[in-house]
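Peer 1: Sequence and predicted structure below; questions after.
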Amino acid sequence: MDLLRIKDFTLVARYGGFGKAARATGRPKATLSRRVAELEAELGLRLFERGSRDLRLTEEGLALFERAGQLLTELEEATAAIASGGKIPRGRLRVSVPLLFAQTAMGRLAAGFVLHYPEIQLEVTADDREVAMIEEGYDLVIRVNPKEDETLIGRPFLHDRQILVASPHRTRPSGDGVVPVIVRGATGQQKSWKFITPDGASTMMVNPVLSLSSMIMIRDAVRLDVGVASLPLSLVFNDLNTGKLVKWGDMEGPAAALWALYPSRRLLSPRVSAFMAWLKKCFPEGTSDELANFIE
């Protein structure tokens, strides 16, 4: 079986079309189309359903893409390791990270990484959705409190928690007073918040007055005393120290853990190993204040 045909097939499957794959890789569209047709003829199977505007993998095509993509990646990693003597990580590394982590920390982290490993071409995508690593061609993903997934392994490298913060000019109401709050998501759905103070558990009646899609925007609105909000400790750590914000309590619920994950069925590449080691170097203890000081 011709490996070039399989490689071109995985390119088309990864990018979702012949034209998209050709533009992304510089391979001629006609060549990609011909090689995929030859592979389908060789296998006696249709690998793509071809519509007027889109291209979709068949069940057989998806199965081949998942298996072939892993094998080709391992082959590329093995040849790269041999070529470099197994010492210097090199090649492309694709990473998906949550939006807030990207906005606050990833720029500095990524810049330091590529300066330390100049032979690695790092590509970072900020996305809060749960990407499909193998199908979308990612080598590593960072997720907050990920669900159990037997196809992925990794470790937590940062821990954070949600706290209730307000402007220092706002007084916490007593009794049944309703507090204006800023939320991430739809307004009007939340009636009360539960949080923990040094005196014990407390419940506060809330009125969502503003909805914003970014935690950074929420923090800025709290600074202007629009309302109170639940925010990660790391994001407001320095504001608490300088008195720009005050803490009313700890929000109920589990702490947030950021995990670095990669496919368990693939060999751990030198690039992924290097990135995991870099995360450990940047956050040796994995605490909220470490992250706060990193993004300062």
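Peer 2: That came through fine.
Peer 1: use CA for all of it now, contacts and neighbours both
Peer 2: OK.
Peer 1: List the buried residues of stretch 128-144.
Peer 2: 133-135, 137-144 (16 or more other C-alpha atoms under 10 Å).
Peer 1: Among those, which one sits closest to residue 267?
Peer 2: Residue 267 lies nearest to residue 139 out of the buried residues of stretch 128-144, by C-alpha to C-alpha, at 10.8 Å.
Peer 1: residues in contact with the closest one?
Peer 2: If you count contacts by C-alpha atoms under 8 Å, 6 or more residues apart in numbering, residue 139 has them with 93-95, 133, 262-263, 272.
Peer 1: and with 7 Å instead?
Peer 2: Contact partners of residue 139, counting by C-alpha atoms under 7 Å, 6 or more residues apart in numbering, are 93-95, 133, 262.
Peer 1: and the buried residues of stretch 128-144, which of them are in helices?
Peer 2: 133-135 (DSSP state H).
Peer 1: now, which of those residues sits nearest residue 233?
Peer 2: Nearest member of those to residue 233, counting by C-alpha to C-alpha, is residue 133, at 29.1 Å.
Peer 1: Run a quick neighbour tally on the residue lying closest to residue 263 once chain neighbours are set aside.
Peer 2: Beyond its immediate neighbours in the sequence, the residue positioned closest to residue 263 (C-alpha to C-alpha, 6 or more residues apart in numbering) is residue 152, lying 4.5 Å away. Residues near residue 152, counting by other C-alpha atoms under 10 Å, number 16.
Peer 1: Put this next to the previous one:
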Amino acid sequence: MDRLSALEIFVTVVSEGSFSAAARSLGMSKSAVSKHIAALEDRLGVRLLNRTTRRLSLTDAGALYCERANRLIAEAEDAEAEVSQLSSAPKGVLRLSAPLSFGIRHLGPLLPAFLAQNPGLTIDLKLDDRLVDLVQDGFDIALRVTTLTDSSLMVRRLCPSRVVMVASPDYLAERGIPAEPADLKEHACLVYSNQTYGLEWRLVEAASGDKLTVRLGDSRVRANNGDILRFAALQGQGIAILPTFFVGEDISSQRLVRVLPGWEGVSNDVCLVWPHARYTPAKVRAFVDYMVKALGGGTPPWEDCPSLSRGLPPSQG
């Protein structure tokens, strides 16, 4: 018998607590199990089990060997499962979580092609700005726009998510153009109410990387959804600070222009997260590979416009 099979018989005897129970579990005779254990001890030159008429117990050597044997068997099972996954087509239901606005704007349009490439898959997508617990809520994978930190989850970064200040040309013509961050106190600012730092914007100077916190003055609109703030900015209600995936097209078409283009908000990452497992299911691996090709190739599609690198010159105010 090969060594891996001998290990499996040994750990089964230990887990079942007797040769008879192990024999039933393995579909072997009791005498065959006993002979394999005896042969294993002869090969190792050490006793692994103490045998009495009532029960079996591990020797010190047996306890050490059992721990290593379990680890080797688990690794062998993982390797077989992982290789098997490589040859199997993704199938079943992929339970996916994503933020509401990003999901509608940028994830939704990508899903038809993914499903066409994977006819055995069905997608169950839940859009929610709440940070879901993947394991507790039963999700296979989640797309998140967040600052990456140490996590108990597997993480694959797709692309950056820049945050910029924008306003409509009409608003700036009426209220003037801020020349420096301190000027924001004199403007109507549109605030994302889910942020934890209240009526403040945390800014980063693009050239130097210096950070600055600005206390805001008038706040015309507060909302817990970026699309609401975008609509308000388009209607000339004030200055908003939003991820470029919301406003990239508006900046390109000049419906909105950048304010204080030398400064940005604290950027995040668009990433995929999924639970740790002995091996990644084929359906999850297929989705990760697809999204890496779709969004992981450098500049995100919503930033593919020169206008994002500049704002409205002060002379036009």
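Peer 2: Cool, got the structure. These figures come from a predicted structure and were not determined experimentally.
Peer 1: Got a TM-score for the pair?
Peer 2: The TM-score (TM-score structural alignment, normalised by the length of the first structure) is 0.63; 216 aligned residues with a C-alpha RMSD of 3.5 Å.
Peer 1: Report the distance from the longest strand belonging to the second structure to the chain centre.
Peer 2: Using DSSP state E, we find that the single longest strand of the second structure is strand 153-167. Here strand 153-167 of the second structure is found 12 Å from its chain centre; the criterion is C-alpha atoms, centre = their mean, to the nearest Å.
Peer 1: which residues touch the closest residue in space to residue 232 of the second structure that isn't next to it in sequence?
Peer 2: Nearest residue to residue 232 of the second structure in three dimensions, chain neighbours excluded: residue 238, at 7.1 Å (C-alpha to C-alpha, 6+ apart). With contacts defined as C-alpha under 7 Å, 6+ apart, residue 238 of the second structure is in contact with 167, 171, 188-190.
Peer 1: Under a three-state scheme, what state does the equivalent of residue 217 of the second structure over in the first structure occupy?
Peer 2: Superposed on the first structure with TM-score structural alignment, residue 217 of the second structure falls opposite residue 206. Classification of residue 206 of the first structure using DSSP: H, G, I helix; E, B strand; the rest coil returns strand.
Peer 1: so residue 206 of the first structure makes contact with residue 182?
Peer 2: No: between residue 206 of the first structure and residue 182 there is no contact under C-alpha atoms under 7 Å: 9.6 Å.
Peer 1: Which one's more surrounded, these two?
Peer 2: Comparing residue 206 of the first structure with residue 182 by other C-alpha under 10 Å, the one with more neighbours is residue 182, at 24 against 20.
Peer 1: before we move on, what SS does the more buried one have?
Peer 2: With three-state DSSP as the criterion, residue 182 of the first structure reads strand.
Peer 1: That one maps to what in the second structure?
Peer 2: In the second structure, residue 182 of the first structure lands on residue 190 (TM-score structural alignment).
Peer 1: wait, what's in contact with that match?
Peer 2: Applying C-alpha under 7 Å, 6+ apart, the residues near residue 190 of the second structure are 219-222, 229, 238-240.
Peer 1: closest to residue 88 of the second structure among the residues you listed?
Peer 2: Nearest to residue 88 of the second structure among the contacts of residue 190 of the second structure, counting by C-alpha to C-alpha, is residue 229 at 45.2 Å.
Peer 1: got a list of what the nearest residue to residue 262 of the first structure once chain neighbours are set aside touches?
Peer 2: Once flanking residues are discounted, residue 262 of the first structure sits nearest to residue 140: 4.8 Å by C-alpha to C-alpha, 6+ apart. Neighbouring residues of residue 140 of the first structure by C-alpha under 7 Å, 6+ apart: 94-96, 260-262.
Peer 1: could you dump those to JSON lines with distance to residue 286 of the first structure, neighbour count and secondary structure?
Peer 2: As requested, these are exported to JSON lines (distance: C-alpha to C-alpha, whole Å; neighbours: other C-alpha atoms under 10 Å; DSSP: H, G, I helix; E, B strand; the rest coil):
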{"residue": "94", "distance to residue 286 of the first structure": "23", "neighbour count": "18", "secondary structure": "strand"}
{"residue": "95", "distance to residue 286 of the first structure": "19", "neighbour count": "22", "secondary structure": "strand"}
{"residue": "96", "distance to residue 286 of the first structure": "19", "neighbour count": "24", "secondary structure": "strand"}
{"residue": "260", "distance to residue 286 of the first structure": "12", "neighbour count": "25", "secondary structure": "strand"}
{"residue": "261", "distance to residue 286 of the first structure": "16", "neighbour count": "24", "secondary structure": "strand"}
{"residue": "262", "distance to residue 286 of the first structure": "19", "neighbour count": "23", "secondary structure": "strand"}
